[in-house]
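Undergrad: Kindly return the folded structure for what I paste below:
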Amino acid sequence: MKTLFFPCLLLSSTTAAADQKPNFIFIFMDDLGYGDVGFNGHPTTKTPNLDQLAFGGKILTSWYSGCNVCTGSRTSLMTGRQFPRTGMPGVLPSTVNFGLPLNETTIAEQLKVSAGYATGMVGKWHLGQREIYLPGNRGFDYYLGIPYSDDMGDGVESSCSAEQQEEGKEAEMSWSDVDTFSSEEMYRAGGFFEALMTEGVDPLETNDDDLGGKWLPLVYQAPNQPTRILEQPLEFTTLAQKYNAFALKFVEEHKDQPFFLYMPLSHVHTTSNTAELQYSGCNFKGTTKRGRFGDALAESDWIVGNVMQKLKDLNLEEDTLVLFTSDNGPWMIRGLSAGSHGLFTGRYAGYWNTGKGSNWEGGIRMPAFAYWKGKIAPMSRSAEIVSSMDVFPTLSALADIPLPTNRVYDGLDMSNVLLGKNGGKSDHDFLFFYGYCSGEPYWTISSVRHGKYKAHWCTMPGLGLGHIKGENITQYDPPLLFNIDKDPSEAYPISFNEMPTQPEDAAAMQRILKAYAMEKATFEYGRITPEPDQPGEGPGKYGVCCDRSNDCHCNNNEEKDILGIFNLGTKEHHDRYHKILGEKEPMPPRTRAQKRLQNS
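TA: Have a look, this model is predicted:
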């Protein structure tokens, strides 16, 4: 594997002694299901580094996402708040003029401003692609990644060895053309693009005919430097190598001050135009029994293993808390190209699509663990209820930073759960989940966890052709009630449209109804006002584009200096690489998107 070099990462002007505050690494997978990882029992997944960390720390079996789709989930993670408090949509389109409101404080801003942390991010952002909303303006010193999902535009794949090409040939030729149903069509049909805007603002009016939505960009940000589009279209084959190099360099350059490294990897979300709608580097193609999905997951595991080795080499392992989870459940309509929700089948639903986009357990209950050598007991587990919203208050508490007092935080400090203090109990009494199944025009309460119970006021299928706003909804009054500790598959409800008959269950239902009424009465929704247009922006020009006069292509001679940061990903590099190895030329494109790329 080639070594990648970045420009020197400058230290922040404010520093703190490394022994005073812990480092934080947060690994956030994309669309990874509870059943996808080895430490949760998948029989053929290759995740040795993740498994070693999970068993060396604490496996968290009841970690819930802040939303069943990506933007809402990431909003809740970054802010520690239920995402409807911000007005953000469940899924943010790639060419709109708004993003996470600037009056929302991110965990990166909290750590950087209040405690002098160095902050870096590598991977998927999906909280606004305009420069004013990108990570470099939201508390992160350094950023490398795709500003949104890797199916919101096309990328390219370089050829690998002739042998690897032949291994992948059968899968490519036999793959059904599922991209007939585009992700955009499904997001729109389900209402996931809809946001709460200030009066008179249409959140989608600027979304059409923007060239910036055609090709995926790879964006790089650093202090006192202009935002750079390093590749467009993005090169999938070498993406993980670049992510890996960025993460290792960030840790190396900031070993002497507390740092926060946020790793929302683009893997294993499906793409729009690659074989099996997945991707990985040449060293991982054809290496697992799970096809391209398994290869992509194995490559993610490799990145994590390298970061952990870097911590060990720098003697930082005992100073660093590592958290791992996923943003939401698997996108089940994508079949074997997506993941597995394991035993969280939502069996009572009567349909199979109970993953991403639904508030059945498979859509919101995530694989997770916490690792901190010397602080968290190895080979430990906890079924206590925790949430992605808890990350903001937890890291704040561990860094000895008070929470801002000018807003409501729905997340709670989970330090006791992680460190086993005070009985290791969660402070969540009621953890509400917001959904799109109530018949109302925006996200409202659909479900809640209360101790061993879970209640649904409404349910509907996950993201797909059956998830159409206002259709295929089932509502319950009183809510559908499960004992989720006994019945994690949600197969056998305690009660259905009636009060439970057992006294303990009936008392729990009364508490749930009371908490629901309080949440409904006191919850405050946010509204979004887009920031004013910056130079070069305007209707049809909000998407990320390196050169609109060149169809948003920047892998050319004018970009050599920028692409030289990586020494990988350019056509010149790959042509030379394969010529030296005596390998075959790339196979002709097979999908419509690949043909369009070749002819462009």
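
Undergrad: from here on, contacts and neighbour counts on C-alpha atoms
TA: Noted.

Undergrad: which residues of the stretch 1-150 of the chain fall in helices?
TA: 48-56, 70-79, 107-115 (DSSP state H, counting those that start in this stretch).

Undergrad: Tell me how far Gln510 lies from Leu481.
TA: Distance from Gln510 to Leu481, counting by CA to CA, to the nearest Å: 12 Å.

Undergrad: Looking at these two, which is more packed in?
TA: Leu481 (27 against 14; other CA atoms under 10 Å).

Undergrad: how about the nearest residue to Thr320, chain neighbours excluded?
TA: Using CA to CA, 6 or more residues apart in numbering and skipping residues adjacent in sequence, the residue nearest Thr320 is Asn23, 4.4 Å away.

Undergrad: try Pro147
TA: Spatial nearest neighbour of Pro147, excluding adjacent residues (CA to CA, 6+ apart): Trp125 at 4.8 Å.

Undergrad: here's the other one to compare against:
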Amino acid sequence: MNKIIIRYCLISFLFFIPMKGKAQSTTSKKPNIIFILSDDLGYGDIGFFGQKKILTPSLDKMAKEGMVFTQHYAGGPVCSPSRACLMTGLHQGHGYIKGNPGGMPEREQLRDEDTTVAELLQNAGYETACIGKWGLGQPGTSGYPLNKGFNYFVGYDTHVAAHNYYPESLHRNNGKLKLKDGEYSHDVFTREAMNFLNKKHDKPFFLYLAYTIPHGPFNPPDITPYEAKDWPDKFKKYAAMITRMDRDIGKILQLLATNGLGKNTLVIFTSDNGPQSSYGQGSNSMTKFFDSNGPLRGIKRDVLEGGIRIPYIAWWPEKIKAGTSDVPTAFQDFLPTACDLGGIKPPGNIDGISMVPLLFGNNDKFKGHEMMYWEFIRMGGKTKGSRQGALDVRNNIKAVRYGTKGEIELYFLNDDLSEKNNVAKQYPGISKQMKAYMDSVRTPSKLWPIPEEGWVVSEDKE
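TA: Take a look at the predicted model:
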């Protein structure tokens, strides 16, 4: 495999140095798990993954100290299916939620029969908390966080609600958390996470911290430290949002070191899909300006690598050695990984595989995937159609199809990471195999019928 060039950011204003203090370690040997999810952060938006303009010293240091996965995939190219995959261990073909709701609430809630990683951990004695953007069920439904294994919830229940960074209130358990006038919701999430980590824990815990940064709108409280940059104002705001999130992740890691929790806590950081489109700026100028998808082609909504391959860092200095892994992994692997760490038997019908062998350097014990699958469906508006993507993991061959009747595009990622050279005609046998897989992998869905016609819009016009 061609090696992806990763560069180190030399700027660092936070140091995660363990200090003596009152330890609040758990009474169990089961590790604590913190999963930090950003929203629409591109593969190239972090310094360690090649970013040159946006400062991310905390994440760069986390990457330098932890295990970096250079070929990790989101559950889908947009929010809902990606997060559903993360929670249930089922990829888009088998999962119930296959796309964003599009104004239909029934598309945005997990069912009673959809078992989440939080339910499994909670049943095994974990204290569980969801802070941030949920988007998989509203109050009174089977998909609300309190009904899906979380003891505590503060945040947005829906994706649309999360588009407002300055709400009057947020959901808190079965009630409301009133915010101060002009209070930035991201700051509330960080404060809630810090409060959760500061409390005494008699059980191991799972904290799902689902930040909304850097999803639009771009309106942070300030544009520190980019005030003097000769950039468009919107670009400065985008960069400031990411650096603000990076700063707060640094605070969390420092707190873990201070209170002694870091010795028994796995922290994972990633994004829910590829970088967003320019939201009306034309030709993805912001994505291009920051090189947000790095060496990859495609953005959010694409099943090309740029829409689904995401930065992924696993940090646990006491247990995980620093390094990189180019073994293909994906969101569906989190559930069995958490179960493995917690001594839990995962459900038998999931698509994920435990990443624990990879985390601890036992690559030969990692079973590995054979195939992966993604899709995007545009159900309404002026544009209707579908995109499907599949990866032959053993050979690192990617297939893309626009519409169920569309021709297969084929890319050999080892030699063509940017997916510029379609070799489908040269390899008709492989194309036929990938087509057969796409035709068979998807569980039928009345809520998510896949259109026959394709939707071909290049990343330059998205």
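
Undergrad: Report the TM-score for the pair.
TA: Scored against TM-score structural alignment, normalised by the length of structure 2, the superposed chains reach a TM-score of 0.79; 407 aligned residues with a CA RMSD of 3.1 Å.

Undergrad: In structure 2, what residue corresponds to the residue nearest to Thr320 of structure 1?
TA: Aligning on TM-score structural alignment places Asn23 of structure 1 opposite Asn32 in structure 2.

Undergrad: burial measure for its match, as a count.
TA: 26.

Undergrad: Isn't it up against Phe206?
TA: Yes: judged on CA atoms under 8 Å, Asn32 of structure 2 makes contact with Phe206 at a distance of 5.9 Å.

Undergrad: How about stretch 496-503 of structure 1, which residues are buried there?
TA: Of all the residues in stretch 496-503 of structure 1, those buried under the rule 16 or more other CA atoms under 10 Å are 496, 499-500.

Undergrad: Pull the residues that contact it.
TA: 476-481, 494, 506, 509 (CA atoms under 8 Å, 6 or more residues apart in numbering).

Undergrad: Just the ones of those residues in strands?
TA: 476-481 (DSSP state E).

Undergrad: Who wins on neighbours among the residues you listed?
TA: That'd be Leu481 among those, by other CA under 10 Å, with 27 neighbours.

Undergrad: what's the counterpart of that residue in structure 2?
TA: By TM-score structural alignment, Leu481 of structure 1 lines up with Leu410.

Undergrad: Tell me how far that match lies from Thr88 of structure 2.
TA: Distance from Leu410 of structure 2 to Thr88 of structure 2, by CA to CA: 29 Å.

Undergrad: sorry, back to before: quick one: residues contacting the residue nearest to Thr320 of structure 1.
TA: 258-260, 319-321.

Undergrad: which one of those residues sits closest to Ala521 of structure 1?
TA: Phe260 (36.4 Å; CA to CA).

Undergrad: check which helix or strand covers the closest one.
TA: strand 259-263 (DSSP states H and E).

Undergrad: by how many degrees do that strand and helix 107-115 diverge?
TA: Counting by axes from the mean of the first three to the mean of the last three CA atoms, to 10 degrees, strand 259-263 of structure 1 lies at 180 degrees to helix 107-115.

Undergrad: what's strand 259-263 of structure 1 aligned against in structure 2?
TA: Strand 259-263 of structure 1 maps onto residues 205-209 of structure 2, going by TM-score structural alignment.

Undergrad: Contacts for that stretch next, please.
TA: Contacts for stretch 205-209 of structure 2 (CA under 8 Å, 6+ apart): 31-37, 118, 121, 126-132, 189, 193.

Undergrad: Lovely, talk soon.
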